[in-house]
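>>> Need a 3D model of the sequence below.
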Amino acid sequence: MCAPTHVRGIIMRCQTCGDATSPTADDCQSCHTPVGQPAVTPGLPTYPVRGLGLAASIAVGATTVFFLLQYLFPVYARGLIEQAAADRDADRLFAVVLAEVALSVPFSIAILTAGVLVIIWTWRARKNTDAFPGALPATGAGWAIAGWLVPFANFVVPAVVVGGIARDSVRRSAGGLVGLWWIAWLVFSVGERVVSVKNELAAAALPESPSTAADFQAWVDAYQRQIGRGVVPAVACVVAAAAFIVLVTWISTGQQERIARAVPAWPVVPGMMMYPGGPGLPPQQSVTAPSPQVAADPTVASPPVAPPPGGTIGA
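Predicted coordinates:
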């Protein structure tokens, strides 16, 4: 930990990471920011990201829950199909299919909502780094949006953008966490599509009106294979969601705290008085009372003011 610098009992802290700075070092020993460098460049806009990051994290978590419910549905459906086979009741199979389709609706809504919130959060967090002195973004702010949407670029660019945001926000590398999140996300997104195609092909080959024990067994086997196919995407989904939520929380907190530490745009010199309105600015006078520098209107108790020698103007 850095040795704190004391000025009249005040510990001097780095404006970037908030750690105490050493009186003998030119840079912060935690994040290597030059001592005295402001947290935010005066005059450049910043955007709140903590609330949006929380909303994005909740949406990502909800998407994960709905996907896991979809993955585990064949376990429940297999029991229904076995009961339908015992009763030779084909109508139950169609009820299983309808339930599976209905379960996909909240997942689709959740992943669409999460995608929109994540893109907005990424853009805001990337724009904030433009106001952070010492930031060296590898891409323009527009790639925080386009990187998710442009084909083939969306296999690389979002990880580069988020990694740069993490580095430029608190001057600390998060490459390991970003790499874990992105690899897990790619495994999930590609694996989920492959599994969906295989499940659709398998479902198309099932007998539409099962009547024999072999027909019902084909349905049981199809749902059993769905469970095995979905293991890898399900695990990757959980890992990607957990890593991304940690990243969003860490970056959002770091940016908000850094913005809160932003120094005033005007210089503060030793001996300058500090007021609520800013350094060197006295408290504003109330507009409902006369200024102490301006004499109030004479009242009946005020002595009359004698005219100057020579009379008045116009006399």
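
>>> From now on I want contacts and neighbour counts done on CA atoms only, so please keep to that.
Fine.

>>> Do a quick rundown of the helices in the stretch 151-300 of the chain.
Counting by DSSP state H, counting those that start in this stretch, one finds helices in the stretch 151-300 of the chain at the ranges 157-170, 175-204, 213-229, 231-260.

>>> Surely Q226 touches P74?
Yes. Counting by Cα atoms under 8 Å, Q226 does reach P74; the two are 6.9 Å apart.

>>> how about the strands in the protein?
Along the chain, the segments classed as strands by DSSP state E run 5-7, 10-12, 274-275, 278-279.

>>> between those strands, which one is nearest to W219?
Proximity to W219 (Cα to Cα) singles out strand 10-12 among these, at 69.3 Å.

>>> So which elements touch the closest one?
strand 5-7 (3 or more Cα pairs under 8 Å, 6 or more residues apart in numbering; DSSP states H and E).

>>> Pull out the buried residues from the strand it packs on.
For strand 5-7, the neighbour count (16 or more other Cα atoms under 10 Å) marks T5 as buried.

>>> Out of the strands of the chain, flag the one nearest Q256.
Ranking the strands of the chain by proximity to Q256 (Cα to Cα) places strand 10-12 first, at 19.4 Å.

>>> And the closest one, what's buried?
For strand 10-12, the neighbour count (16+ other Cα under 10 Å) marks M12 as buried.

>>> Ok, stretch 221-233 next?
Result for stretch 221-233 [16+ other Cα under 10 Å]: buried residues 222-223, 226-227, 229-231, 233.

>>> With stretch 92-110 instead?
Neighbour counts over stretch 92-110 (16+ other Cα under 10 Å) mark 92-93, 96, 100, 103, 107, 110 as buried.

>>> hang on, R126 packs against A144?
Yes. With contact defined as Cα under 8 Å, R126 counts as touching A144 (6.8 Å).

>>> Identify the contacts common to the two.
Counting by Cα atoms under 8 Å, 6 or more residues apart in numbering, the shared contacts of R126 and A144 are V161.

>>> let's see this one next to it:
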Amino acid sequence: MGGSLVMSFGTRSLPPLGAPPARSLLRSPRGLATALTVLLGVCAVTRLLLFAADAGWYLSLDGTRDTDPWGRLLAMATSLTLLAMLPTAVVFVVWFHRVRVNAGVFAPELFRRGPGWAIGIWFIPFVGWTFLAYGIATGVWAAGAPKSSRAAAPLSAAPVTAWSVSFGAAMLASLVSGRMGAAAEAQAGLRAAELVAMASDLLFVVAAGFAVLFVRKVSAMQASA
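As a prediction, the model looks like this:
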């Protein structure tokens, strides 16, 4: 009887030791992608409102119009834009980290740094938000993109590039506008700053559109992998 117990125990499967299997780290990003799509749409709408306010403020600076109504609209539009950007930024970073972890399971050889960098780069102004984010995003894209039947090469990463370039240009224009406005000593300088601000608003709208394309495409690729 004792021998049978030993034999039955010996054939019993024991729980695995060590780290969990890599694929257990996979989580679907689709829920986050849906939330991001909505939030990015709200950001685009608020940016368009801010563009209208900036345009009205620009026109009022010619000295022939009352600036007070446009100043109030500009303040309101700026507040709404910031309120929309904050939750969008948080959800985007969470999504970005999620797809980076998934990509590290699909193709770990594509990354030199750990998935924590998908969060850490957003604390590095401008360089982290552009160049470092682009590097991680292209790796995530390549890890999830299906191969072409003819060339056995990843699908074009144009959506990633379009998002990164438009987002970087929008942030740069916003920075330049702020510096110009702070240094302006006459209405001509303020009007020039407003023109750059209007360009920044439109670039942010374009970047939001490309971000939706990038987010939904990557999420779909990972969900079907």
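
>>> which residues of structure 2 does stretch 176-191 of structure 1 align to?
Mapping stretch 176-191 of structure 1 onto structure 2 (TM-score structural alignment) gives residues 158-173.

>>> what does the matching stretch rub up against?
Taking Cα under 8 Å, 6+ apart as the rule, stretch 158-173 of structure 2 contacts 126, 129-130, 133-134, 137-138, 141, 196-197, 199-204, 206-208, 210-211, 213-214.

>>> again with stretch 221-240 of structure 1
64, 67-68, 71-72, 74-75, 77-78, 180-185, 187-189, 191-192, 195, 199, 202-203.

>>> Filter these down to the buried ones and hand me the PyMOL line.
Here is the PyMOL selection string for the buried members of those, based on 16+ other Cα under 10 Å:
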select buried, resi 64+67+68+71+72+74+77+78+181+182+184+185+187+188+191+192+195+199+202+203
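
>>> what's the distance between whatever residue of structure 1 lines up with F92 of structure 2 and G147 of structure 1?
Counting by TM-score structural alignment, F92 of structure 2 corresponds to V118 in structure 1. The spacing between V118 of structure 1 and G147 of structure 1, counted by Cα to Cα, to the nearest Å, is 12 Å.

>>> And E200 of structure 1, by the same measure?
Taking Cα to Cα, one finds E200 of structure 1 at 30 Å from G147 of structure 1.

>>> Of these two, which one has the most company?
Higher neighbour count among E200 of structure 1 and G147: G147, with 22 against 10, using other Cα atoms under 10 Å.

>>> which ones are touching the residue mapped onto the more buried one from structure 2?
Aligned by TM-score structural alignment, G147 of structure 1 pairs with I121 of structure 2. Counting by Cα under 8 Å, 6+ apart, I121 of structure 2 makes contact with 128-129, 132-133.

>>> Looking at structure 1, which of those residues hold up?
Among the contacts of I121 of structure 2, those whose aligned partners also touch in structure 1, counting by both residues aligned by TM-score structural alignment, their matches' Cα atoms under 8 Å, are 128-129, 132-133.

>>> can you pick the most crowded of those?
Neighbour counts for the kept ones among the contacts of I121 of structure 2, by other Cα under 10 Å, peak at A133, which reaches 21 neighbours.

>>> just checking, it touches G120?
No. The criterion here is Cα under 8 Å, and A133 of structure 2 misses it with G120 at 10.0 Å.

>>> Quick check: which of the helices of the stretch 151-300 of structure 1 is nearest to I10 of structure 1?
Smallest distance to I10 of structure 1 across the helices of the stretch 151-300 of structure 1 (Cα to Cα): 18.1 Å, for helix 231-260.

>>> buried residues in the closest one?
For helix 231-260 of structure 1, a neighbour-count test (16+ other Cα under 10 Å) marks 231, 233-234, 236-245, 247-259 as buried.

>>> Also compute the angle for that helix relative to helix 157-170, please.
In terms of direction (axes from the mean of the first three to the mean of the last three Cα atoms, to 10 degrees), helix 231-260 of structure 1 departs from helix 157-170 by 30 degrees.

>>> any idea how far the residue nearest to P48 of structure 1 when sequence neighbours are not counted lies from E200 of structure 1?
Nearest non-adjacent residue to P48 of structure 1, counting by Cα to Cα, 6 or more residues apart in numbering: Q256, 7.0 Å away. According to Cα to Cα, Q256 of structure 1 stands 46 Å off from E200 of structure 1.

>>> Please apply the same query to K127 of structure 1.
From K127 of structure 1 across to E200 of structure 1, the span is 42 Å (Cα to Cα).

>>> Aligned against structure 2, show me the partner of the residue nearest to P48 of structure 1.
Superposed on structure 2 with TM-score structural alignment, Q256 of structure 1 falls opposite A223.

>>> what does L103 of structure 1 give?
Per TM-score structural alignment, L103 of structure 1 is aligned with A77.

>>> Skipping adjacent residues, who's closest to its match in space?
L50 (5.0 Å).

>>> Could you find the counterpart of that neighbour in structure 1?
Aligned against structure 1 - with TM-score structural alignment as the criterion - L50 of structure 2 pairs with Q70.

>>> State the number of residues packed around its match.
Other residues lying near Q70 of structure 1 total 19 when counted by other Cα under 10 Å.

>>> check contacts around whatever residue of structure 2 lines up with G53 of structure 1.
When structure 2 is aligned by TM-score structural alignment, G53 of structure 1 is paired with A33. Contacts for A33 of structure 2 (Cα under 8 Å, 6+ apart) come out as 95, 215-216, 219.

>>> Need the max-distance pair from these.
Longest distance between any two of these is 10.9 Å, between W95 and R216; criterion Cα to Cα.

>>> Correct me if wrong: the match of Q256 of structure 1 contacts G31.
No. Using Cα under 8 Å, A223 of structure 2 is not in contact with G31; the gap is 10.8 Å.

>>> Look up how far R191 of structure 2 lies from the match of L103 of structure 1.
From A77 of structure 2 to R191 of structure 2 the distance is 18 Å (Cα to Cα).

>>> And for P115 of structure 2?
44 Å.

>>> same question, S164 of structure 2
Distance from S164 of structure 2 to R191 of structure 2, by Cα to Cα: 28 Å.

>>> now I136 of structure 2
38 Å.

>>> how near is F96 of structure 2 to V42 of structure 2?
Going from F96 of structure 2 to V42 of structure 2 by Cα to Cα gives 19 Å.

>>> A131 of structure 1 maps to what in structure 2?
Mapped onto structure 2 by TM-score structural alignment, A131 of structure 1 lines up with V105.
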